[in-house]
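>>> Next input, structure requested:
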Amino acid sequence: MKITKIAALAGALITSPFVAAEGTKEVLMGVDILPNSIELHVASGGCTSANSFTINVDKTASPHSVTVLRVQPDFCEAHIPDGIKVSFDRAALGLDGKVEFILTNKIGNTSTLQ
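So this is what the prediction gives:
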């Protein structure tokens, strides 16, 4: 990766309103809510996996508030225009059964990984 790309990325992260102490709020390409899992459609440069994300669930809100944060940046340079899907267990997140929740992430195809 070129140093100019690293400097630009670092500058964007410092000034971005979506940076939290535990990660960066991910712009999702889509989401599938299945009976036992949540599948997130995310951008990838080739080095993204489920371990690249953490999911914060605020159960004090009604309905629950869910935010997906990227905790592991993807600096790879593969061309994957359609992104990838990563899956998370609903029970492990406390979102099993008939729980209603709001996803706080934006949906779009504005990722810098595309």
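>>> switch to C-alpha atoms for all contacts and neighbour counts from now on
Will do.
>>> OK, contacts around the residue most central in space within the chain?
The centroid of the chain falls nearest to Glu26 when counting by Cα atoms, centre = their mean (3.8 Å). Glu26 makes contact with Val68, Leu69, Arg70, Asn105, Lys106, according to Cα atoms under 8 Å, 6 or more residues apart in numbering.
>>> Where is the longest helix in this protein?
Determined from DSSP state H, the single longest helix within the chain is helix 3-15.
>>> tell me which strands and helices that one is in contact with?
In terms of contacts (3 or more Cα pairs under 8 Å, 6 or more residues apart in numbering; DSSP states H and E), helix 3-15 is not packed against any helix or strand.
>>> quick one more, to check against the first:
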Amino acid sequence: MPKLFSSLALAPVMGITLVALSGCIVIDAEEGVLHENWDGAHTYGPLKGADVSAQTVTIRVTSNGCTTKDFIGADVRKTGSDRFSVGFYREKEDYCRANLPDGVALTWDFAELGIPEGADVSVRNSVRN
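As a prediction, the model looks like this:
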């Protein structure tokens, strides 16, 4: 019985078939941006610590060595006549490789957050070590 096809004769056909069946995925995203919510709602991840003083809010967040306030967003909401709550969320991922088991402490003063002096402020995020 004669051979109709040899293995070498099928190689170009198999190559063309693989190229035709393979897909291409293109991701159009800004490097380092974790998410963008269309409705303005954010996911408030757990913090390593939080402290509200008379004029500042300090949070402790996980970090791989490069996290600064530019990496963290703050969502401030008025909850009463002189009461405000702040939710913190990560806007950019930290791709550095430092070992910081305690994370980093970041501080905002009330003016940076648009909160009036002397207001009662709470943090919406949960705190976990």
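>>> where does the TM-score land?
Here the superposed chains carry a TM-score of 0.67, computed using TM-score structural alignment, normalised by the length of structure 1; 91 aligned residues with a Cα RMSD of 2.2 Å.
>>> Quick check: the residue nearest to the centre of structure 1 vs Val99 of structure 1, distance?
Between Glu26 of structure 1 and Val99 of structure 1 the computed distance is 23 Å (Cα to Cα, to the nearest Å).
>>> which secondary structure element contains the alignment partner in structure 2 of the residue nearest to the centre of structure 1?
In structure 2, the residue equivalent to Glu26 of structure 1 is Gly45, according to TM-score structural alignment. Element membership for Gly45 of structure 2, per DSSP states H and E: none, as it lies in no helix or strand.
>>> And the helices in structure 1?
Under DSSP H, structure 1 gives helices at 3-15, 90-93.
>>> Go through those helices and pick out the most buried.
Most buried of the helices of structure 1, by mean neighbour count (mean count of other Cα atoms under 10 Å): helix 90-93, with a mean of 14.
>>> Could you report the neighbour count for the closest residue to Ala78 of structure 1 other than its chain neighbours?
Distances taken as Cα to Cα, 6 or more residues apart in numbering put Gly45 closest to Ala78 of structure 1, at 4.8 Å, once the chain neighbours are dropped. For Gly45 of structure 1, the neighbour count with other Cα atoms under 10 Å is 19.
>>> Which residue in structure 2 aligns with Gly45 of structure 1?
In structure 2, Gly45 of structure 1 lands on Asn64 (TM-score structural alignment).
>>> Surely its match is in contact with Asp102?
No. Look at Asn64 of structure 2 against Asp102 with Cα atoms under 8 Å: they stay out of range, at 10.3 Å.
>>> Fine, thanks again, bye for now.
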